[in-house]
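> Okay, here's the prediction I keep looking at, along with the sequence it came from:
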Amino acid sequence: MSGLNIISNTSLTMFILIGIPGLEDANFWIAFLLCFVYLMAILGNCTIVFIIKMESSLHEPMYFFLAMLAALDILLVNSVIPKMLGIFWFDAREISFNACLVQMFCIHSISAMESTILVAMAFDRYVAICNPLRHKSILTSSIVAKIGLVAVIRGAAIMAPLPCLIKRLPYCRATVLSHSYCLHQDVMNFSCADISVNIIYGLIIIISAMGLDSLLIFLSYFLILRAVLRLSWEVRLKAFSTCISHICVVLIFYIPFIGLAMVHRFGKRSSPIIAIVMANVYLLVPPVLNPMVYGIKTKQIRQSIMKAFHRNATRPELFH
């Protein structure tokens, strides 16, 4: 340990973020693609929130949860992409220690909030299909708002210890991170001290939060499947059609998350490009695809968007 330059958490001032190793010469052009992804995510999710807010026919639990998910996606891309654009366009790779902790907290807490909302959406589909007569009485507007509040509090509470666990550690001077943003599982590996507490708490979060959420979602769809199989073929198709969008969004969220967790836990000898690609897919792809999935697969949203565009297109005719 004497041969290592170690700095305490009080003297550490910044981390260095990276772009994509081996593609440094293409960073300027990659940033345009990243900017396109950013605009698509913002435009798509803002459209979802606006349409659900304006169309009274969409004031139902499923769409309220979707609006919450879209709002969280907006917060997520805003906590990540502006800094990434600075890296790719201006080589602004430095991030202060405290800013890194804030970004880390935002990324992990928003992800946990989204996971909770996905559970709520699965429960909504379960009640709507298995107990439709009580759907409105069970998932009232008040209950939906409380579920949203619980999602925010839960996500913030379980992730709040992460910055504290990072701040207590001493670091070696080689603080060039492995991604374009700060993740707990990445930052902790640059410490020169024992990180067992960080590893254990990270596993607790994965098992008790993400693991439990995925189990509850699976249980909801198992009960839905069991109930639907008793119905006629035509009714089965109609029931499954109301679930397909949510199933797609769940897969878009959890598959990259599981892949990223596996790479960080067991892929120490794999190429760093794999971890970078998985991390970018996990954070950037769901906010872009979620509005598309619901816009294409959900008839009510698709019709509401078309109605809004038609209304705006015909409005100037009123002045002729």
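Here it is on my side, so go on. Numbering: from 1, shown residues only.
> switch to C-alpha atoms for all contacts and neighbour counts from now on
Will do.
> Look at the residue nearest to Ile301 when sequence neighbours are not counted and say how many residues are nearby.
Of all residues not flanking Ile301 in the chain, Gly295 sits nearest, at 5.8 Å (CA to CA, 6 or more residues apart in numbering). Neighbourhood size, Gly295 [other CA atoms under 10 Å]: 20.
> same question, Cys106
Taking other CA under 10 Å as the criterion, the count of residues near Cys106 is 23.
> for comparison:
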Amino acid sequence: MGAVVTNLFARPNSNYVVGEDILDAILADDANPLGNIAAIINQGSSVLDIGAGNGLLGRVLARAGKDVAIDAIEPNPFAASLIPTCYRQVYQGYLQEFHDQIRARNYDYIVMADVIEHFADPQPVLQELLKCLKPDVKLLISLPNVAFGGVRLSLMRGNFVYTDSGILERTHLRFYTLELARQLFAKLDLSEHAIYFLQRRFTHTEFNSDVRSAGFINRVRLAFDPTARAYQYLFIVGYGRLPKSSVVKRGEGCYGAVVDATLFGRAIDRLFRKLLTIRSRFK
């Protein structure tokens, strides 16, 4: 076993405490990675949730009606104490401590939802993990997109502000674009089965004030760039070559970003939605 990587997570305990009401909100949010992961995982599957936090994925799966056998690995003791009983087994500690247990389970899915950006060097960690998995395993890996339009517009104004939650979370040790993520998976000899672009409107994120202060032309240009609209990416990767990976776009598309890009974005948005409501009454 390689050296155990520690001290990766330093979030306030309060960040891990969430109520039941968030579950339906996650499932209703097309751009939420956990909701999309729950839709991807098949009934009756065996799942390992690495970096499980408070066990939110297991709760989402249960709310979505997915009957799966799910285990968790979580390094934070407080977060691990919150993981619900829908998890079969909770391993409190770091991934590299549980290779033997992973090898014995033959998981169908390995989930790393916004986890690899917390590793200083994820490649050797993932290489060791892959040695423990069966050939037809699928890895579901979501990560924040540092090339999101809100980040780009903030940088244009000279701002790079760390936050407690979001793309520039202060616990992130690596930052990824679409191309950098693809390069990592290629080095691991993993094939892309699908890539989900989880799109959000620039002004509906932590970058709202910088976006509204940015230049009109820059906002419009980024509105038409799919890699700028992606707040996060969700990859399905595994062994075995496919002719072509699927590209799935979820969440707010080009319309929302274009509305944000206009000088009177809020007014246009209200007018458009009002027109849609009026139209629906005459159908």
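That came through, no problem. Quick caveat: nothing in here was measured; it's all calculated off a predicted structure.
> Would you pull the TM-score for this pair?
For this chain pair, the superposition-based TM-score is 0.27 by TM-score structural alignment, normalised by the length of the second structure; 138 aligned residues with a CA RMSD of 6.7 Å.
> related to what we said a few turns ago, tell me the helix or strand right after the helix or strand where the residue nearest to Ile301 of the first structure lies.
Assessed by DSSP states H and E, Gly295 of the first structure sits inside helix 272-297. Of the helices and strands lying after helix 272-297 of the first structure in sequence (DSSP H and E), the nearest is helix 299-314.
> Which of the residues in that following helix are classified as buried?
300-302, 304-305 (16 or more other CA atoms under 10 Å).
> That helix vs helix 272-297, what angle?
For helix 299-314 of the first structure against helix 272-297, the angle by axes from the mean of the first three to the mean of the last three CA atoms, to 10 degrees is 80 degrees.
> which other helices and strands contact helix 299-314 of the first structure?
Using 3 or more CA pairs under 8 Å, 6 or more residues apart in numbering; DSSP states H and E as the contact test, the elements touching helix 299-314 of the first structure are helix 27-54, helix 272-297.
> Against which helices or strands is the first one packed?
Contact analysis of helix 27-54 of the first structure by 3+ CA pairs under 8 Å, 6+ apart lists helix 61-90, helix 272-297, helix 299-314 as its packing neighbours.
> between those helices, which one is nearest to Leu223 of the first structure?
helix 61-90 (18.0 Å; CA to CA).
> relative orientation of the closest one and helix 299-314 in degrees?
Following the same axes, to 10 degrees, one obtains 70 degrees for the angle between helix 61-90 of the first structure and helix 299-314.
> which strands and helices sit next to helix 61-90 of the first structure?
The contact analysis (3+ CA pairs under 8 Å, 6+ apart) places helix 61-90 of the first structure against helix 27-54, helix 97-130, helix 141-159, helix 272-297.
> can you list these in a markdown table and add distance to Tyr171 of the first structure?
As requested, these are exported to a markdown table (distance: least, CA to CA, whole Å):
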| stretch | distance to Tyr171 of the first structure |
| --- | --- |
| helix 27-54 | 29 |
| helix 97-130 | 11 |
| helix 141-159 | 21 |
| helix 272-297 | 21 |
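> And the ones you listed: which comes nearest Met62 of the first structure?
Of all those, it is helix 97-130 that lies closest to Met62 of the first structure, at 6.2 Å by CA to CA.
> Report the angle between the closest one and helix 61-90.
Relative orientation of helix 97-130 of the first structure and helix 61-90, computed by the same axes, to 10 degrees: 150 degrees.
> Flag every buried residue along helix 97-130 of the first structure.
97, 100-101, 103-130.
> Which elements pack onto it?
Against helix 97-130 of the first structure (3+ CA pairs under 8 Å, 6+ apart) you get strand 14-16, helix 61-90, helix 135-138, helix 141-159, helix 161-167, helix 212-228, helix 244-266.
> If anything else comes up later, I'll come back, but that's it for now.
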